[in-house]
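In: Next input, structure requested:
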Amino acid sequence: MWRLTNRETRIAAQALILIAALATIAAMKLAGDLVAPVALGLVVGVVLAPFVNRLGRLGVPRAVSASVALFLAVVLLLLFISALGPVMSGLMEEIPKIQSEIRDWVDEIVRMVRGAEALGREIEETIAEGGDEAVKAAVPTLIDALWMAPNFAAQALIFAGTLFFFVLTADEIYKFIPTRAAALRDADRAVSHYFVTVTFINACLGLGTFGVMTLIGLPNAMLWGGAAFILNFVLYLGPVMMMAALLVGGAMHFTGAMVVVPLVGFLCLNMIEAQFVTPSLVGQRLHLNPLLVFLAILFGLWLWGPVGGIVSLPILVWVLVFSGHKTEASEEPAPDPLPDAV
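Out: Below you'll find the predicted structure:
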């Protein structure tokens, strides 16, 4: 009877692991409408874990703590969506202006390049004809909104249910693996600290961007501040997108050297945040490889879109801490056991 050698057994096992990983990724991609809100609910539940644990130590029943956590999460999400509304409205108002500015740039390039009149007219006609369609396509129609509403409601219900029942039964879940319960709690604390700290830093960056753009005189300063706050959650990619947008905005509203002043102003704020504020508040507790962070964000965006970009870093932090990545938070003593869920 033919038997595999140890080396062949290891190769076969590694091949099976690779196949299983690829199949899991494909399943997560295909089931994004289901898995993405579940992942978001788990991440929010982990972020709120220290708050819920503190309520538990005060004697608050677990069911009440879970209800309070769900209410707090819903309120924060509604406030975030309400704040995002003016930002998106302002962005939609800027699209025709950007289209006109691009058309002017094309005209200037055509004048500089000899023999490019035909190509210039073709590009110009494409922008003129397709620009309005692009703007219209960016604004969902009533039918699109009605089609998306049930899907959004279902995902919101999945998110709420996952968050509530995870917070309600977290202790029971951890009891299934008592040998790793301390590591699970360390990971929860690290994610909560990371997300809360980064949110505070991004809010300060947004306020700083709003103040700088107001002083410069760039229109829609609130729009730029909100965009800086939101985009900075997507490390590396977000600030680059913000700087590119500010360069276009400066070219639209200023002339001469003032064109780059909005970009330079934001770049200074971003350098202060990235080089001093974030390392002092986050880096001392958790050291992440920049390449790993960049790839995690790209993978999250590809997998689940904006939701994936939001949850990718908290999940990465959780996995690293759970697997033994040392942080200041993981060296803190574990909290006292919480009372059983009601």
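
In: rest of the way, CA atoms for contacts and neighbours
Out: Noted.

In: Show the contacting residues for T162.
Out: By C-alpha atoms under 8 Å, 6 or more residues apart in numbering, the contact list for T162 reads V38, G41, L42.

In: The second one: neighbour count?
Out: Residues within reach of G41, counting by other C-alpha atoms under 10 Å, total 26.

In: thought it was touching A160?
Out: Yes: using C-alpha atoms under 8 Å, G41 is in contact with A160, at 6.7 Å.

In: and F195, how many neighbours?
Out: By the measure other C-alpha under 10 Å, the count of residues near F195 is 22.

In: Wait, it touches S312, no?
Out: No: in this structure, F195 is not within contact of S312 by C-alpha under 8 Å, at 11.5 Å.

In: Would you state the strands of the stretch 201-342 of the chain in chain order?
Out: Remark: no strands are assigned in the stretch 201-342 of the chain by DSSP state E, counting those that start in this stretch.

In: Packing partners of the helix or strand containing F80?
Out: Using DSSP states H and E, F80 sits in helix 62-112. Helices and strands touching helix 62-112, by 3 or more C-alpha pairs under 8 Å, 6 or more residues apart in numbering; DSSP states H and E, are helix 49-57, helix 117-138, helix 142-175, helix 221-231, helix 237-253.

In: One more sequence to fold, the one below, so I can look at both together:
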Amino acid sequence: MNLPLAARYANIVLATIALFVALSLGRSVFAPFALAIVVGIVLSPVASLINRLGLPRALGAFLGLGLILTILGGMIILLEPLVSLALEQAPRLWQELSDIITSLQRGLADLDSVSDEIARAFQPDEPAADGEEEAPTFMLPRLSDALFLAPAVASQILIFIGALFFFLLSRTDIYEWAGRISNLPDLRAARLPAGFTGPLHLRLMRAEKQVSRYFLTITVINTIFGAIVAGAFMLAGIPSALMWGVIAFLLNFIPYLGPLILAGTLLLSGLVMYEGALRFMPVALYMGLNFLEGQFITPAMVGQHLQVNALAVFLSLVFWLWLWGPLGGFVAIPLLVWFVALSKADPVPENQPAPAEIA
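Out: Below you'll find the model as predicted:
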């Protein structure tokens, strides 16, 4: 009795490991596909509205895809002059940052020299080391690297566009099929009415609404937060305030890690742009605004029914970042909300009899 049970658990563990390995090896396909599914779930109200109006599903899929492409195109147009300005100033900023790193390296080298002198005082017979280690060099990515990655990026974009369109086109059929498959024995026994597709179908529909509502709320919060960051930086006289606001808006979709990355970037920028205590002004201003947003704005707008355990958010973020990198960071929280909503949704609505009640 114990041996088959142990073998069953071993098969589950091996299958889980094989699944993770497959997802990691096929990240160039699975990551954009998962992102398309998440975006499709977020855009589900648009497709549902088109269906309620009696219009073809293909029109809803085209409108949803067009909306996403328009948003992405608008963001590219908005960021293009800011990126061009950053590229123009990159050599000067890089040189100043290199000088700071060199100064730190010299300070560490002096500290090492003092340590060596102390060591020689206690060990006079040991010969001194000749020469100095060559300082590490820092190189920006080259144009050839970008050209090498271009085909891979283009293929992922095509996978994202195709998966998003066909998911919006057939998502209701997918949900109904999943509901029928999950209740296949009951359907064969004729214990369910003809129009009932099973609890899983209803859970998928309700989970979709939860994810869409959550993402819409978070998008509004991040938009307000980005605008506040841009306005505060503009009032403080920080250069490229609009760019920092857009970056704050985008990185705020990745909890914990996104704000940490932006804080580190602002710290380096402050060290390059300012002198004295003003060097810490950009990062301090941003961290203060981020604290207010995380403690007051988000809890007030999200509400208790959409909140997710903080540890679960952190573990999901770490897992998907480890598995798929930056794309995993963007899909981590929506997928977590989807799984949580799927597990909490009522399997049968009030006007639908449960399978056990049907003779």
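
In: still on that earlier bit, from the contacts of T162 of the first structure, which ones fall inside helices?
Out: V38, G41, L42 (DSSP state H).

In: so the first one touches F164, yeah?
Out: Which is V38 of the first structure. No: between V38 of the first structure and F164 there is no contact under C-alpha under 8 Å: 11.1 Å.

In: so what sits against both of these two?
Out: Overlap of the contact sets of V38 of the first structure and F164 (by C-alpha under 8 Å, 6+ apart) is empty.

In: ok, back up a step: adding distance to L184 of the first structure, write the contacts of T162 of the first structure out as TSV.
Out: Formatted as TSV, the contacts of T162 of the first structure follow (distance: C-alpha to C-alpha, whole Å):
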residue	distance to L184 of the first structure
V38	18
G41	17
L42	13
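
In: for these, which one is nearest A21 of the first structure?
Out: V38 (19.3 Å; C-alpha to C-alpha).

In: any idea how far the aligned partner of that closest one in the second structure lies from N11 of the second structure?
Out: Superposed on the second structure with TM-score structural alignment, V38 of the first structure falls opposite F33. To N11 of the second structure, F33 of the second structure is 27 Å away according to C-alpha to C-alpha, to the nearest Å.

In: do L250 of the second structure as well
Out: As judged by C-alpha to C-alpha, L250 of the second structure and N11 of the second structure stand 40 Å apart.

In: Which one of those two is surrounded by more residues?
Out: Shown here are L250 of the second structure and N11; by other C-alpha under 10 Å, L250 has more neighbours (17 against 12).

In: which ones are touching the more buried one?
Out: N222.

In: Counterpart of it over in the first structure?
Out: By TM-score structural alignment, L250 of the second structure lines up with I230.

In: From A20 of the first structure, how far out is that match?
Out: For I230 of the first structure relative to A20 of the first structure (C-alpha to C-alpha), the value is 35 Å.

In: and if you look at A69 of the first structure?
Out: 35 Å.

In: And A36 of the first structure, by the same measure?
Out: Distance from A36 of the first structure to A20 of the first structure, by C-alpha to C-alpha: 20 Å.

In: The two: which has the busier surroundings?
Out: Neighbour totals were compared for A36 of the first structure and A20, and A36 leads with 24 against 12 (other C-alpha under 10 Å).

In: Just give the closest residue to the more buried one, not the sequence neighbours.
Out: Closest residue to A36 of the first structure apart from its sequence neighbours, by C-alpha to C-alpha, 6 or more residues apart in numbering: W304 at 6.3 Å.

In: which residues sit in contact with that neighbour?
Out: Contact partners of W304 of the first structure, counting by C-alpha under 8 Å, 6+ apart, are K29, G32, A36.

In: can you pull the contacts of the last one?
Out: This points to A36 of the first structure. Counting by C-alpha under 8 Å, 6+ apart, A36 of the first structure touches W304, V307, G308.

In: Looking for the alignment partner of the first one in the second structure.
Out: Yep, that's W304 of the first structure we're talking about. In the second structure, W304 of the first structure lines up with W324, judged by TM-score structural alignment.

In: That match and V318 of the second structure: what is the separation?
Out: Look at W324 of the second structure and V318 of the second structure: by C-alpha to C-alpha, they are 10 Å apart.

In: Same check on I221 of the second structure?
Out: Distance of I221 of the second structure to V318 of the second structure, given as C-alpha to C-alpha: 23 Å.

In: go on, P259 of the second structure?
Out: 15 Å.

In: do I68 of the second structure as well
Out: According to C-alpha to C-alpha, I68 of the second structure and V318 of the second structure sit 27 Å apart.

In: A178 of the second structure now?
Out: 29 Å.

In: What is the burial count for the nearest residue to M301 of the second structure once chain neighbours are set aside?
Out: In this structure, M301 of the second structure finds its nearest non-sequential neighbour in T217, 7.1 Å apart by C-alpha to C-alpha, 6+ apart. T217 of the second structure has 17 neighbouring residues, counting by other C-alpha under 10 Å.

In: What's the match for T217 of the second structure in the first structure?
Out: Match for T217 of the second structure (TM-score structural alignment): T197.

In: which residues of the stretch 251-359 of the second structure fall in helices?
Out: 257-273, 281-292, 298-302, 310-324, 326-344 (DSSP state H, counting those that start in this stretch).

In: how about the shortest one, aligned to which bit of the first structure?
Out: Aligned by TM-score structural alignment, helix 298-302 of the second structure corresponds to residues 278-282 of the first structure.

In: Distance to L207 of the first structure for the helices and strands packed on helix 62-112 of the first structure - can I get that in CSV?
Out: Below are those laid out as CSV (distance: least, C-alpha to C-alpha, whole Å):
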stretch, distance to L207 of the first structure
helix 49-57, 26
helix 117-138, 27
helix 142-175, 29
helix 221-231, 6
helix 237-253, 15
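
In: which stretch among the ones you listed comes nearest E332 of the first structure?
Out: Per C-alpha to C-alpha, nearest to E332 of the first structure of these: helix 49-57, 13.0 Å.

In: how close does the closest one sit to the second structure?
Out: Compared with the second structure after fitting, helix 49-57 of the first structure deviates on average by 1.2 Å (mean C-alpha distance after the TM-score superposition for the first structure).

In: That helix packs against which elements?
Out: Helices and strands touching helix 49-57 of the first structure, as assessed by 3+ C-alpha pairs under 8 Å, 6+ apart, comprise helix 62-112, helix 181-216.
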